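Peer 1: Just to be clear, the model below is a prediction. Sequence and coordinates:
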Amino acid sequence: MSKPPLIPFSTTLFVRDTCLCLHVQRAARALARRFDEALRPLDITNGQFSLLMSLNRPEPPSMSAVASLLAMDRTTLTAALKPLERRGLLETFVDAQDRRLRRLRLTETGERLLAEAVPIWKQTHAAIDAHLGEAASDRLRAELLALT
């Protein structure tokens, strides 16, 4: 005779049906796949789009500012930057006033790629808003921001 499991299967079903973390992760992966597919002709991922967009500022941001905006640690950001830098889409440089700081900026090539990507991003977002309903998208954004 086998012993009963420590955690009953009903608990697994309960977690599957109610876990906010699981549902957000699944939705995030589904959205990521959708944006990745849309951006594929430009040979960038949705994460790379977000990273490049985070550099589209009047003044070049510090690595820390970008890491904070993207909710990444600096090591992960550094790894994410390397392929984009190799492609000539962005550059890192030492801050003129504080040599300890590294700043990031889009290159002209990066700006042109981002300009091509924005209409694709807008079209993909519009399709998602149409599927969810714009009010639902706005509400979802607000609720997700409340968690951060």
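Peer 2: Nice, thanks for sending it over.
Peer 1: Could you use CA atoms for every contact and neighbour count after this?
Peer 2: Will do.
Peer 1: At which residues are the helices of this structure located?
Peer 2: 9-18, 20-39, 46-54, 63-69, 74-86, 108-132, 134-147 (DSSP state H).
Peer 1: what's the most buried one of the ones you listed?
Peer 2: With neighbours taken as mean count of other Cα atoms under 10 Å, the helices of the chain reach their highest mean count in helix 46-54, at a mean of 18.
Peer 1: ok, residues contacting it?
Peer 2: Helix 46-54 is touched from outside by 32, 35-36, 39, 66, 69-70, 80, 84, 90, 106, 110, 114, 117, with contacts defined as Cα atoms under 8 Å, 6 or more residues apart in numbering.
Peer 1: Including distance to residue 142, could those go into JSON lines?
Peer 2: JSON lines is the format used below for these (distance: Cα to Cα, whole Å):
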{"residue": "32", "distance to residue 142": "19"}
{"residue": "35", "distance to residue 142": "20"}
{"residue": "36", "distance to residue 142": "23"}
{"residue": "39", "distance to residue 142": "25"}
{"residue": "66", "distance to residue 142": "21"}
{"residue": "69", "distance to residue 142": "17"}
{"residue": "70", "distance to residue 142": "17"}
{"residue": "80", "distance to residue 142": "27"}
{"residue": "84", "distance to residue 142": "31"}
{"residue": "90", "distance to residue 142": "31"}
{"residue": "106", "distance to residue 142": "29"}
{"residue": "110", "distance to residue 142": "30"}
{"residue": "114", "distance to residue 142": "26"}
{"residue": "117", "distance to residue 142": "25"}
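Peer 1: Structure two is appended below for comparative analysis:
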Amino acid sequence: MAFVKDQSAGYLANHIARLFARGLAARIKPLGLTTGTFPALLELWEKDGLTQKDLVARLDIEQATMANTLARMERDGLIVRRKDASDGRKQRVWLTERARGLQGPAIEAAIAENADALSGLTEEERRQFVSLMRKVIETSKPEETPHQPGGAIISG
């Protein structure tokens, strides 16, 4: 069986992701934000005071990537890290006033980018598209196993 990139869900999903990221980047750059920090901001706007471990799990990214992202966010004045009041070994990530003030304009930018990117679809097609993407995400997530935290063995 031949690989045809225009028929590959993975290839097309990656292409769509790059197009969305490029469009969003242009919209949030004037706010001083990047697409690298945007997912963490979304999680913290939803629930401030998460730990780095919480963010890694919610965003399904590597620990090292999250550490670098948080370092940039701290440098840019978007977050502060403080020791957990009940467990001094943990650090909690808190939004700064600056980051809280950017929530409205950043969310508006994301909504506008989604609307523009999906403008060629009917409302029903948009709902179906998003629903199918959620379904693929759920079936693609690795299952936790006792021998391999964070993922199942992939056979092939």
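Peer 2: Nice, thanks for sending it over. In this text, all values refer to a predicted model and were calculated from it rather than measured experimentally.
Peer 1: one step back: can you add distance to residue 99 of the first structure and give the helices of the first structure back as a markdown table?
Peer 2: Conversion of the helices of the first structure to a markdown table gives the following (distance: least, Cα to Cα, whole Å):
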| stretch | distance to residue 99 of the first structure |
| --- | --- |
| helix 9-18 | 49 |
| helix 20-39 | 36 |
| helix 46-54 | 22 |
| helix 63-69 | 13 |
| helix 74-86 | 17 |
| helix 108-132 | 24 |
| helix 134-147 | 34 |
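Peer 1: mind checking which of those is nearest residue 101 of the first structure?
Peer 2: The closest of the helices of the first structure to residue 101 of the first structure is helix 63-69. By Cα to Cα, the value is 7.7 Å.
Peer 1: The closest one corresponds to what range in the second structure?
Peer 2: Alignment note (TM-score structural alignment): helix 63-69 of the first structure is matched to residues 52-58 of the second structure.
Peer 1: quick one: the matching stretch to the first structure mean distance?
Peer 2: Compared with the first structure after the fit, stretch 52-58 of the second structure shows a mean deviation of 1.5 Å (mean Cα distance after the TM-score superposition for the first structure).
Peer 1: Spatially central residue in the second structure, please.
Peer 2: When Cα atoms, centre = their mean is applied to the second structure, the residue found nearest the centroid is residue 39 (3.3 Å).
Peer 1: Could you find the counterpart of residue 23 of the first structure in the second structure?
Peer 2: In the second structure, residue 23 of the first structure lands on residue 12 (TM-score structural alignment).
Peer 1: Spatially, and excluding backbone neighbours, which residue is closest to that match.
Peer 2: Distance criterion Cα to Cα, 6 or more residues apart in numbering; nearest residue to residue 12 of the second structure, sequence neighbours excluded, is residue 6 at 6.8 Å.
Peer 1: same question, residue 117 of the second structure
Peer 2: Counting by Cα to Cα, 6+ apart, residue 117 of the second structure lies nearest to residue 20, which is 7.2 Å off, once chain neighbours are set aside.
Peer 1: Would you confirm that that neighbour contacts residue 111?
Peer 2: No: between residue 20 of the second structure and residue 111 there is no contact under Cα atoms under 8 Å: 11.2 Å.
Peer 1: Could you measure from residue 133 of the second structure over to residue 7 of the second structure?
Peer 2: 16 Å (Cα to Cα, to the nearest Å).
Peer 1: I meant residue 122 of the second structure, not that one.
Peer 2: 22 Å.
Peer 1: ditto for residue 139 of the second structure
Peer 2: 19 Å.
Peer 1: Can you give me the end-to-end span of stretch 98-114 of the first structure?
Peer 2: Taking Cα to Cα as the criterion, the two ends of stretch 98-114 of the first structure lie 29 Å apart.
Peer 1: Give me the range in the second structure that it lines up against.
Peer 2: By TM-score structural alignment, stretch 98-114 of the first structure lines up with residues 87-103 in the second structure.
Peer 1: repeat for stretch 33-47 of the first structure
Peer 2: The aligned range for stretch 33-47 of the first structure is 22-36, by TM-score structural alignment.
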